[in-house]
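1. I would like to see how this sequence folds:
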Amino acid sequence: MEEEYPMPFSLEWTKEEIIDVMEFFQVIEEAYEKPVRKETVLAKYRRFKQIVPSKSEEKQYFRDFDEKAAVSCWKTVQQAEKQEAGEAFKMI
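-> Model prediction:
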């Protein structure tokens, strides 16, 4: 997605955590542009959950990003979970 917009993050996170969360959001965007591998999405999501373990915080970050990027983080993660091992998929 070509449009530039701020990705949600917390000032309490380390530089590494901010980069990891940004990589998660980037793979979500990629899933709407081209096929991405199930394992890539789920690995980035697992790391995101280590940084943001609270379900309510996760929902807030997802909502903020979804609105700005016109994507659905949760639907993308759900679609990844449905895929067979090694499969790539693209969101429509």
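2. Only C-alpha atoms from now on, for both contacts and neighbour counts.
-> OK.
3. where do the helices sit along this protein?
-> With DSSP state H as the criterion, the chain has helices at 15-33, 38-51, 55-69, 73-82.
4. please give me the structure for this one as well, since I'd like to look at both together:
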Amino acid sequence: MNYNYPLSHHWTTEEIINVVDFFRVVEKAYEGTIERAEFMSAYNAFKKVVPSMAEEKTIFKEFEEVSGFNSYRVVKKAKEGNDGDLISIN
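-> Presented below is the predicted three-dimensional model:
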């Protein structure tokens, strides 16, 4: 990983950890598989930090520009899945 996560200096340390954890599970979905429950847990924690859809879209775009990973695709696939599913973007 040779990029920086899109973070806000307004967030607390705990909020930054939640956002970074979310982007790590997005990476995991692209690099292999992740359990849907684990992904949704990280996404729900992310949404507590970034509740606005507009801000989410902006952060997802910034992350995709630096990493090449489309967070929206993973979120969509996870939301369409069921408990026990493995999420993978290949």
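5. got the helices of structure 1 as TSV, with mean neighbour count and distance to residue 9 of structure 1 columns?
-> Output for the helices of structure 1, formatted as TSV (neighbours: other C-alpha atoms under 10 Å; distance: least, C-alpha to C-alpha, whole Å):
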stretch	mean neighbour count	distance to residue 9 of structure 1
helix 15-33	18	6
helix 38-51	17	10
helix 55-69	15	8
helix 73-82	17	15
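6. what range in structure 2 does stretch 54-72 of structure 1 sit on?
-> On structure 2, the counterpart of stretch 54-72 of structure 1 by TM-score structural alignment is residues 52-70.
7. for the helices of structure 1, which one sits closest to residue 91 of structure 1?
-> Comparing the helices of structure 1 by their distance to residue 91 of structure 1 (C-alpha to C-alpha), the top pick is helix 15-33, with 4.8 Å.
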